[in-house]
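Trainee: what would the 3D arrangement of this be:
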Amino acid sequence: MAEGSYNQFCPVAMAAEILCTRWTMVLLRELVAGSSRFNELRRGVPRMSPALLSKRLKDLEDAGIVERRPVRGGEAISEYALTPAGRDLQPVIEAVGVWGQKWVETNASLEKLDPSLLMWDMRRNIDPSPMPDSRSTIQVIFSDQPEARRNWWLIVQQGADVDLCSVDPGFDVDLYLATDLRTMTEIWMGYVGADAAKADGRLMVTGSRRLERDLKTWFGLSPFAKVDKLVA
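Mentor: Model prediction:
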């Protein structure tokens, strides 16, 4: 798998040959987070080319970290699952994330904004349980983005995966969240609270009073948001 060898027997060097090729750790983050199909993984690593994604998945298969399984009833469709060796990497991935939250400067993180990645991450941390039993549609509007990347819709229904749309799904919108991309990223990462962003006018929330009132219960933040930053 390695694109270059350290020629060292040290376990750190041997593991690095597998894990430290470009995009590999980020791809593992997606697999640990639960993405399993090729298109799901693409949405979690939107700047990775499909060809490189295919290669990295094959590399991880060869290393015994990922296995590919056919989807029952799906013609020529596969999903990717972590093997025991892959699942053993979860605390490693989480530890790297905790370190990054603690020690990477805030401004350095906020220079790398990506609405599609942010919305994909937000989608999987929505908690439908405190929301109405009926379908809820939440539109997120990034006022500072070009038209093609400005509007996003989260479709939430009890007992189903949260859907993310970048094209209007045609449902009545129950709640609007209007802000700029940096502010939403700051909220998601735990750098600023939603209430504080609303108070200073950087976040506008309109629509269902219930959804707005319960925002903190269903709008999950980054799993690293509770980690205190140790650098500004």
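Trainee: please count neighbours and contacts with C-alpha atoms only from this point.
Mentor: OK.
Trainee: and Arg123, how far from Ser136?
Mentor: 13 Å (C-alpha to C-alpha, to the nearest Å).
Trainee: what's the answer for Gly159, then?
Mentor: As judged by C-alpha to C-alpha, Gly159 and Ser136 stand 13 Å apart.
Trainee: want to put them side by side, so please do this one too:
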Amino acid sequence: MVWRLRQYVRPESLPRRRVVVEFALRLADEADERAWLVLSPANDVSACRVHPGYDIDVWVSADMAEMHKVVAGTATLDAARQAGHVRIDGDPGLAAAFPHWFAWRTPAPRPTG
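Mentor: Coordinates of the predicted model:
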């Protein structure tokens, strides 16, 4: 999921310094799966399955299934956050900016009638 998310990074929206995001993804009754995104000012984005060795700036705690829906574009990040499925913490400015760093896919409109 984090590997796919890195494909949606909007480099022009990133801070001018390296930012490290740690994801703690819940899978039902299993231990959290951890992954990291390292976002660099030189438009280099790395997805890591082992800690990258840098200080963490932003923490994202999420239900894995719900985060998959957000990345796939069948749910929105705002809705997932409001429902308590996703939480973003860390440096206040970076945590607030996090949603703007990605070109999120959006759910298809529902048919009317």
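Trainee: TM-score for these two?
Mentor: The TM-score (TM-score structural alignment, normalised by the length of structure 2) is 0.82; 110 aligned residues with a C-alpha RMSD of 2.1 Å.
Trainee: so for stretch 40-48 of structure 2, first residue to last residue, what's the gap.
Mentor: Taking C-alpha to C-alpha as the measure, stretch 40-48 of structure 2 stretches 14 Å from start to finish.
Trainee: my guess is Arg87 of structure 1 contacts Val32. True?
Mentor: Yes: taking C-alpha atoms under 8 Å as the definition, Arg87 of structure 1 is a contact partner of Val32 at 7.3 Å.
Trainee: nearest spatial neighbour of Glu33 of structure 2, skipping sequence neighbours?
Mentor: Distances taken as C-alpha to C-alpha, 6 or more residues apart in numbering place Leu25 nearest to Glu33 of structure 2, at 5.1 Å, with adjacent residues excluded.
Trainee: how about that neighbour, what's its match in structure 1?
Mentor: Aligned counterpart of Leu25 of structure 2 in structure 1: Phe142 (TM-score structural alignment).
Trainee: give me the neighbour count for that match.
Mentor: Using other C-alpha atoms under 10 Å, Phe142 of structure 1 is surrounded by 21 other residues.
Trainee: my read: it touches Ser166, true?
Mentor: No: using C-alpha under 8 Å, Phe142 of structure 1 is not in contact with Ser166; the gap is 11.9 Å.
Trainee: what touches both of the two?
Mentor: Common neighbours of Phe142 of structure 1 and Ser166, using C-alpha atoms under 8 Å, 6 or more residues apart in numbering, are 149, 151.
Trainee: do a quick rundown of the helices in structure 1.
Mentor: Applying DSSP state H to structure 1 gives helices spanning 11-19, 24-33, 38-44, 50-62, 84-87, 90-103, 106-110, 115-124, 181-189, 194-199, 209-213, 215-218.
Trainee: list the buried residues of the longest one.
Mentor: By neighbour count, with 16 or more other C-alpha atoms under 10 Å as the criterion, the buried positions of helix 90-103 of structure 1 are 90, 93, 98, 100-102.
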